[in-house]
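Asker: sequence plus predicted model, see below.
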Amino acid sequence: MPIASGSTRRIAYVPEATFGVTPATPSFKTFRTTGGGPRTNKTTDTSEEIRADRNVTDEMHLGQDVAGAYNTEWSYGGFTDDMLEAVLFGSWAANVLKNGTAPKSFTFEERVDLGGGNQSFSRFAGTMINGLSLAIAARSKVTGSVSVMAQKETLDTAIVTGATYAAASTTPISTASANIAALQVAGLPAPKVRSLSLEITNNLRTRPLVGSLYTDSFGYGRFEATGTLEAYFETNDLYQRVLDHGSGVLSFNIGNAANQKYALLLPKIIFGNGERRPGGNTDDVMVSIPFRAVYDQTTDATLQITRGVA
């Protein structure tokens, strides 16, 4: 039998109307990724029975959980719109998305080609988006990850009857060099930023049941958006905000073409335990500042994203 190659993997997803139930004749969308993905984690336990022959009596199967993260390169539209909507528990309205309280679930499907017309499918029903990360670093692609948790994994050798697969979007990959604009930090003169990271999490949790190997559903905690800003040290202004436990707006645009950009707005970030890093003889002085976004009454959100920006 041929050995499967990772380069043949196709990842697709479809929204679920009912948690954990793959729609009949599903219309899948292809997911753009550079690797990673969920895996099933089995929980087992070993019998502690004492036997005169010194053998182990059994290894019991207690449960299964599914979790992991897909690595991505940032691009406009397609799966990005869907994943942003899912991780924010919100819905696009007039091209504006805010974090909310409406969870969404999907069935994710991974296919690998076994050659000779044979295929292997892993389907992850009851998939929810637990988190999303964004990494912007000088002279680099804009990268990130989409963290998922699923109810269960099932295997198959054929597509779901009647399933269709929409091709992935072809919008270009964004870079930190050419496709980040309008960066504002707490109303200060534009700092010279070397890197910026953003981490979003929904703090999902499993709900195990007696009589089942799988979680009943997923509970969710608070929506949290945190990150780290690294900038060249030019004046006291930015570091003074750290010492003052200051706050302010963080916003920037990301995208490659007019009307194919996102504007990310964190209307109120609070500066955390930042530090000035003097370095050595061959280093620049840097300031590294972790931050946390909190609820802003005017925006009525912690994070707001606008798409289709000129």
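Answerer: Looks like it arrived, so ask away.
Asker: can we go C-alpha only for contacts and neighbour counts from here?
Answerer: Will do.
Asker: how many neighbours does residue 11 have?
Answerer: 23 (other Cα atoms under 10 Å).
Asker: kindly report the same for residue 249.
Answerer: Using other Cα under 10 Å, residue 249 is surrounded by 17 other residues.
Asker: comparison target below:
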Amino acid sequence: MWSKPDNQTLLVVGKTLVDETPAAAAVTIKGSMIRNSNVVQTLFMQKKLGSAGYLTYPGTFLTGGSINAQQGQFTSGSFNALSRQEVKAIADSSTGGVMPAPTGQVIDNVAGFQGLLLDGAVVAATVRQLNLNFQKEGAAAYYGMGATGAEGMIRGDLSATGTAEIFFKTFDLYDRYRNEATGPLSFRQVDGAGQAYVLTVLNNFLNNPEIVAGGRNQPVIAKFEIEGNPDPVTGKTFQIDRLA
């Protein structure tokens, strides 16, 4: 099991400790984390087109994206980017080499979905759908006379929004909205190779609740908008933890 009691801690619990054999053997927990900051980080990207050559995209800046998890569907996501320019190349121009296409299995939302947490506690209701959107509002490339490529990038300000659909069970989440409570919202997914990804809106407010009783013999669904605000301690908005 896992929990996220605050915006800077990820706890993994639930295993009985035993003596190591041999004694003092090394134990390694592998993981990494990314979250938004005020640093402008650009990438060099290229696309190989068979034996014809490459299209290269220097100065690529990621401006947003979305991650969608829904019952009956595989988890999907997309990212948007701005580049300084597009350039044709005959040879590999990257210092990192060409990466092969991914071969891993997709994340399914039966075995792959590991729970939704608010303030580090598991939400006691069944989740039907989660959508997260993040966008660098105001991000743009700027151009000047005398050059075809962009002269620089405007960083923009990150906004994190989304929606959640949950089978209605209690008024706990509705009361949270009425009390204007905020805190971290996290959900964890595991891919086919067993690698876990914890996506966290660091200071979330569940907004605009809509409790829908669709009709006879239909479940009652609670719909909420996810509003991400900067964390009062770190100033960050969105974070992804990866555990190998």
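Answerer: It's in. Everything numeric in this text was worked out from a predicted model, so none of it was measured.
Asker: now the TM-score, please.
Answerer: The TM-score (TM-score structural alignment, normalised by the length of the second structure) is 0.75; 212 aligned residues with a Cα RMSD of 2.7 Å.
Asker: show me where the second structure has its helices.
Answerer: When assigned using DSSP state H, the helices of the second structure occupy the ranges 172-178.
Asker: OK, contacts around the nearest residue to residue 175 of the first structure once chain neighbours are set aside?
Answerer: When the adjacent residues along the chain are set aside, residue 175 of the first structure lies closest to residue 141, with 4.2 Å between them (Cα to Cα, 6 or more residues apart in numbering). Residues counted as contacts of residue 141 of the first structure (Cα atoms under 8 Å, 6 or more residues apart in numbering) are 73-74, 173-176.
Asker: inside strands: which ones of those residues?
Answerer: Secondary structure defined by DSSP state E assigns residue 73 of these to strands.
Asker: which of the contacts of residue 141 of the first structure map to contacts in the second structure?
Answerer: When those are mapped onto the second structure through the alignment and contacts are counted by both residues aligned by TM-score structural alignment, their matches' Cα atoms under 8 Å, the preserved ones are 173-176.
Asker: those residues, buried ones only, as a PyMOL selection?
Answerer: To isolate the buried members of those in PyMOL, using 16 or more other Cα atoms under 10 Å:
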select buried, resi 173+174+175+176
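Asker: look at the residue mapped onto residue 198 of the first structure from the second structure and say how many residues are nearby.
Answerer: Residue-level alignment of residue 198 of the first structure against the second structure, with TM-score structural alignment as criterion, gives residue 132. Residues within reach of residue 132 of the second structure, counting by other Cα under 10 Å, total 22.
Asker: next up, the contacts around the spatially closest residue to residue 132 of the second structure that is not a sequence neighbour.
Answerer: In space, residue 132 of the second structure comes closest to residue 162 once its chain neighbours are excluded; the distance is 4.3 Å by Cα to Cα, 6+ apart. Applying Cα under 8 Å, 6+ apart, one finds that residue 162 of the second structure lies in contact with 130-133, 225-227.
Asker: at 10 Å what do you get?
Answerer: With contact set as Cα atoms under 10 Å, 6 or more residues apart in numbering, residue 162 of the second structure has these partners: 66-68, 130-134, 201, 206, 224-228.
Asker: now those: which count as buried?
Answerer: Going by neighbour count (16+ other Cα under 10 Å), the contacts of residue 162 of the second structure have 66-68, 130-134, 201, 206, 224-228 buried.
Asker: how far away is residue 10 of the first structure from residue 123 of the first structure?
Answerer: Distance of residue 10 of the first structure to residue 123 of the first structure, computed by Cα to Cα, to the nearest Å: 12 Å.
Asker: overlap in contacts, those two.
Answerer: Taking Cα under 10 Å, 6+ apart as the contact rule, residue 10 of the first structure and residue 123 both touch 109-111.
Asker: now those residues as TSV including distance to residue 237 of the first structure and neighbour count?
Answerer: Output for those, formatted as TSV (distance: Cα to Cα, whole Å; neighbours: other Cα atoms under 10 Å):
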residue	distance to residue 237 of the first structure	neighbour count
109	49	23
110	49	19
111	52	21
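Asker: so the longest helix anywhere in the first structure matches what in the second structure?
Answerer: Ranked by residue count under DSSP H, the longest helix found in the first structure is helix 79-87. Following TM-score structural alignment, the aligned partner range for helix 79-87 of the first structure in the second structure is empty.
Asker: stretch 11-29 of the first structure aligns to what range in the second structure?
Answerer: Stretch 11-29 of the first structure corresponds to no residues in the second structure, going by TM-score structural alignment.
Asker: er, stretch 263-272 of the first structure actually
Answerer: Using TM-score structural alignment, the residues of the second structure aligned to stretch 263-272 of the first structure are 198-207.
Asker: what about the matching stretch, how far off from the first structure?
Answerer: Mean deviation of stretch 198-207 of the second structure relative to the first structure after superposition (mean Cα distance after the TM-score superposition for the first structure): 1.9 Å.
Asker: which residue lines up with the residue nearest to residue 132 of the second structure in the first structure?
Answerer: For residue 162 of the second structure, the equivalent position in the first structure is taken to be residue 227, counting by TM-score structural alignment.
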